[in-house]
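1. pasting the sequence and the predicted coordinates here, then a few questions.
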Amino acid sequence: MAMPKMLRNLPGIATGLRSAFKEGYGLADLRKDVMAGLTIGTVAVPLSMALAIATGVPPQHGLYTAIVAGVIIALTGGSRFNVSGPTAAFVVILFPIVQQYGLGGLLIASMMAGLILVALGLARMGQLIQFVPYPVVLGFTAGIAVVIAVLQIPDFLGLEVGQMGEHFVENLGRIGASLPSINPFELGIGFFSLAVFILWPRLKLPLPAPLMGLVAGAIGAYLINSLMGGDGTTVETIASRFTWEHQGDVGSGIPPIAPTFMVPWSLPGANGEPLKLNFELIRSLMGPAFAIAILGAIESLLCAVVSDGMTKTRHDPNAELIGQGLGNIVAPLFGGVTATAAIARTATSIRSGARSPIAAVVHSLVVLLSVVALAGLLGLVPMAALAALLLVVAWNMSEARHFMHTLRSAPAGDVGVLLVCFGLTVIFDMVLAVAVGIGLAAALFIRRMALLTRTDKIDTETHSTVNGLPPEVAVYGVNGPMFFGAAEKALTSLRLVDPQVRIIILDMQGVPSMDGTAIVNLQTLVEDMLQDNVSLILTGLPTRIIVKLRRAHVRKVIGRLTYAGSLTQARAIALRWLASQR
């Protein structure tokens, strides 16, 4: 029995994995994938911990995200090279969710976002990424980078700030008020780690800078805590800040256990009490879930485009959305937070020789091994070093050079959109910034297109096709798309014709499309012309537009209104009509 058309058109999953095996995947490719996975796994461990802490949850939840979501998305997504896990872009969205709803609310929102992503993929919405203007993307990513950097200041300086709030301005005030509490040892560890992060890549050694910076910071913190801990000058570490409990066992730092199944709504909310899964909770989390899904779609598909450019391959955007959705549905059931494709980790994987999604699977296995075997050592990492790592991430994410270049070279309208998106992201939130930015960009586009659409009077004495027409016949040319932003402007000049003109030839060969507003405006113009005893000949319109006009009752009237295929034909009709009127 034939498959229904609707089912045949559904996007597939695991297209990235299937495309790799179609090209003849062999042992040599597997070796390259394993080496690339080992490399990005060592990068993902410190980043996953740092991003989880920046989000407001214990570090192991970032590691669980890289383990569970990393595998599922790699095996089911539409890109061969995307590496998924927690990313910096989500900090500004997830941090307020944790403040309001706790860890349980964050995991529920992530699952809801996963369902939205799957729905977007099934609806084949993956191509819509191309309609997000570059100034909007650059503006909100730079704004996110600023927010992330500010959130790291307390840990970097060792400030006694207390609980950070949801709003940027409020947090700045708290940081400013707590500056007298700077811990010089925390500050020293922060700058030492930051220097390693920046200078290590110049040595061109195989070990990644994020790993070496945290190792150096951990050694420094251990020495300070060992030598001077008794004076109250200890450097805070993961183990000293976080505790865990699992099946009666308790400990500090990161639990040395693999991700285990947990029911998100049984986890504590913001008040420490378990959440109650009901319609009110789902309704209140719908806005954050939608924001997570939209940002996840944008970042994942942008990452896939970048990886395609580096490898000369093509991804399936709809399958990638489905894979991202599946990862975000399953990962919260094992303690993972929101996941999406990470551009930096993906680029590192490609440069390390990755050949297929298996590299991302190996990366997740490396993170799993680190949790099970190295949890004690991970607990020694100082918070100041993690803050320094996120400062580097924020700087790279800000794309400061591109930001300044756009300010200097882009048109004024695009600069305005960029600055509005940047400001709204920093002061309010990314959802408002993207919505307003896309609206402003659309308005700017409409204005530009309206300026391109115009109506000009054609000189009948010099034009070769209509040469010799009497003064009672006027010829106008319309050029550009006719839509709601341009139709009225383009047709206004036709209402100011010479009183002696009895026939107007309207050459519309340069009109590629007309929307409903333009059709209504043209219909009104035709009615006004007929009422003033001015005949009208519409020339050069495509058949599809003529059909639309006829449906709107802009139909032929003998001797008064007709359609012509060319100016030559319109000239002959005008002369015939003029002769019959005399």
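-> Good, I have the coordinates. Numbering: from 1, shown residues only.

2. CA atoms for contacts and neighbours, from now on please.
-> Will do.

3. next, the contact list for the residue positioned nearest the centre of the chain, please.
-> Compute the mean C-alpha point of the chain, and by C-alpha atoms, centre = their mean the closest residue is Ile298, 2.5 Å away. The contact partners of Ile298, by C-alpha atoms under 8 Å, 6 or more residues apart in numbering, come to Ile129.

4. that one sits in which helix or strand?
-> Using DSSP states H and E, Ile298 maps to helix 279-311.

5. return the distance of that helix from the chain's centre.
-> Here helix 279-311 is found 7 Å from its chain centre; the criterion is C-alpha atoms, centre = their mean, to the nearest Å.

6. do stretch 436-445 as well
-> From the chain centre to the centre of stretch 436-445 is a distance of 16 Å (C-alpha atoms, centre = their mean).

7. list the buried residues of it.
-> Across stretch 436-445, burial judged by 16 or more other C-alpha atoms under 10 Å covers 436-438, 440-441.

8. kindly report the same for stretch 302-318.
-> Result for stretch 302-318 [16+ other C-alpha under 10 Å]: buried residues 302-308, 314-318.

9. mind putting these in CSV, distance to Asp249 included?
-> Formatted as CSV, those follow (distance: C-alpha to C-alpha, whole Å):
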residue, distance to Asp249
Leu302, 42
Cys303, 40
Ala304, 42
Val305, 45
Val306, 44
Ser307, 43
Asp308, 46
Arg314, 48
His315, 45
Asp316, 45
Pro317, 44
Asn318, 43
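
10. got another one to weigh against that:
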Amino acid sequence: MEHIFNPKLFTLLKRGIDKKQVTSDILAGIVVAIVALPLAIAFAVASGVSPERGIITSIIAGFFISLLGGSRVQIGGPTGAFIVIVFGIVEKYGINGLIISTIMAGIILIVFGLLKLGNLLKYFPNSLIIGFTSGIALVIFSTQIKDALGLNIIEVPSEFIDKWKLYFTHLDEINMVALTITVITILISIFSKKFVNKIPGSFIAIIFMTIGVQLFDLPVTTIESSFGEIPNHFNFAIPSFAFKDLAIYIGPAITIALLGSIESLLSAVVSDGMISGNHRSNTELIAQGVANIVTPFFGGIPATGAIARTATNVNIGGRTPISGIVHSITLLLIMLLFGRWAKLIPMSCLAGVLIVVAFNMSEWRSFRSILRGSIFDIIILLSTFILTVLVDLTVAIQVGIVLSALLFMKRMADISGKIPLEMDSDLIEDYSEIPKDISIYEISGPLFFASVKQYTEVIKRIGLKSKVLIIRMRHVPFVDSTGLENLRGVIKILKDYGVTIVLSGVNESVLKDFEKHQLISLVDKSNIHDSFEKAIDYSKQLLNNKPSSKKNEIILNF
């Protein structure tokens, strides 16, 4: 059990944490709390629940995720990805149904962790993740049009197309004051970082817009006019339920658990790359589960690891879970002391904040990049995207996973006749004359979403011990978007450490994919060779300009 659940904080406390780092973590936690405050309120409002529920979620769930999690720097709380799910559950089952679904999702997450399912994230292709992330971003954007334009619409339909039809019929009712506030909020959120680095633009925009609306008594809706008072306290409450009705919440609970696990582990992976660390995925899932079981009893909503807040934490200097705990305590103090002022925030300002969040979530560069790739990735991307927007996120993920499996089998069947049954006679060469600063790693088989994590971890480990790393790719029949993205990431890391990457034996199809995704320019065209012998000769020449010190390591992967 100790190997399944082993919180990072406890490990770090046993080793001892430097006092200077503790100070840095405390400062990072305070700044991240300022970042989290407007987002927590905005996510709650967009999800169809009262604003204090978002703050409560950041406080309680954020605390448990940092205290018990498997990541050094993960910041937990409500996220934009849950807006669509939470809104749908509240609309269908009410707040009580949301609380029950979230608690059940927490139990499912703990089971995921105990069954060691944390590593299954690698079986989700990048095209699927980008598809539903971009779809969620578009849905979030569409939900904010009413407040962004100040439209006087009592009830907005949940269906995407019906929603936009209604917007277009009310365009003559646009409140220009609300629209101006929305635009100014967006501009401040985007451009303030050029002048102020430590304070987030969304926080600055909310302060200025709220003060402006109150000073000039501007005719726009506020949190108070939409939701009433924001309490500066929270209570413990047990939801009412009947055991016979629990079955109806299984679907929503599984959706919350799946999305929560995907987003939290993605956030942990991203932060690992930023701090050169390794998270404990099963511990992280268990911590997410505990957070989602406890938080609803105090009025919170589903929570997970938040990529943007986690990245902010790292950039400011947070390196231990102390920063996440301080972030929760700071938010608690803000809610107790200043919560009553949050009711004055204009809804159009929150809409502007969420529009920026949606744009950042859209992953439009990755979306465009995948559209230039293989037809298989394009099918998965567009199917998941369209289903997320027009049908349902749960259906989108299910269809995306099935499509990924079927298209992979089709792809493997198409190339099965092209792969030689016997290995080339020169597979095991005499490496005795290769300089010790050159390492060699061979990839045999497709570089795709299920295998790329293992390959890139070894490439990184071997590469960091080398001056030149030759990656042999003669038996790589194809790469998918996940493979390309992960390979790009590890090559960037090795280049930052001064390691030269040399590729050999890349087939024409893979080379075209590299060219489409700018991998050739990243590696440098002169470092790509059509034969292993040329790659060796070229690598020896490179060493003339590199000091020799490291031990040679050769990995042949069959």
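-> On my side now, so go ahead. The model shown is predicted, which means the values in this text are computed figures rather than measured ones.

11. mean per-residue distance, the helix holding Ile298 of the first structure versus the second structure.
-> Its aligned residues in the second structure lie a mean 0.8 Å from helix 279-311 of the first structure after superposition (mean C-alpha distance after the TM-score superposition for the first structure).

12. in the next helix or strand after that helix, what counts as buried?
-> Later in the chain than helix 279-311 of the first structure, the nearest helix or strand by DSSP H and E is helix 317-330. Using 16+ other C-alpha under 10 Å as the test for burial, helix 317-330 of the first structure gives 317-330.

13. which residues in the second structure does the helix or strand that helix 317-330 of the first structure is followed by match up with?
-> Next along the chain after helix 317-330 of the first structure, taking DSSP H and E as the criterion, comes strand 340-341. Mapping strand 340-341 of the first structure onto the second structure (TM-score structural alignment) gives residues 304-305.

14. and that stretch against the first structure, how far off on average?
-> Mean for stretch 304-305 of the second structure is 0.2 Å (mean C-alpha distance after the TM-score superposition for the first structure).

15. contacts for that stretch, please.
-> Residues outside stretch 304-305 of the second structure that contact it (C-alpha under 8 Å, 6+ apart) are 65, 74-79, 260-261, 263-265, 267-268, 288.

16. neighbour-wise, which of those leads?
-> Tallying neighbours with other C-alpha atoms under 10 Å puts Ile75 at the head of these, with 37 neighbours.

17. what lines up with it in the first structure?
-> Using TM-score structural alignment, Ile75 of the second structure lines up with Val83 in the first structure.

18. ok, that match touching Ser356?
-> No. Counting by C-alpha atoms under 8 Å, Val83 of the first structure does not reach Ser356; the two are 10.5 Å apart.

19. identify the contacts common to these two.
-> Common neighbours of Val83 of the first structure and Ser356, counting by C-alpha under 8 Å, 6+ apart, are absent.

20. what does the host helix or strand of Val45 of the first structure correspond to over in the second structure?
-> With elements taken from DSSP H and E, the one containing Val45 of the first structure is helix 27-55. Taken onto the second structure by TM-score structural alignment, helix 27-55 of the first structure occupies residues 19-47 there.

21. which residue in the first structure aligns with Asn119 of the second structure?
-> Aligned counterpart of Asn119 of the second structure in the first structure: Gln127 (TM-score structural alignment).

22. tally of neighbours for that match?
-> 12.

23. contacting residues for the residue nearest to it when sequence neighbours are not counted?
-> The shortest distance from Gln127 of the first structure to any residue other than its chain neighbours is 6.7 Å, reached at Pro317 (C-alpha to C-alpha, 6 or more residues apart in numbering). Remark: with contacts taken as C-alpha under 8 Å, 6+ apart, Pro317 of the first structure is in contact with 78-79, 121, 126-127, 301.

24. out of those residues, the closest to Thr338 of the first structure would be?
-> Of all these, Leu301 has the smallest distance to Thr338 of the first structure: 15.8 Å, by C-alpha to C-alpha.

25. chain neighbours aside, what residue packs nearest to the closest one?
-> The shortest distance from Leu301 of the first structure to any non-neighbouring residue, by C-alpha to C-alpha, 6+ apart, is to Pro317 (6.5 Å).

26. ok, the residue opposite Lys312 of the first structure in the second structure once aligned to Thr500 of the second structure distance?
-> Matched by TM-score structural alignment, Lys312 of the first structure corresponds to Ser276 in the second structure. The spacing between Ser276 of the second structure and Thr500 of the second structure, counted by C-alpha to C-alpha, to the nearest Å, is 19 Å.
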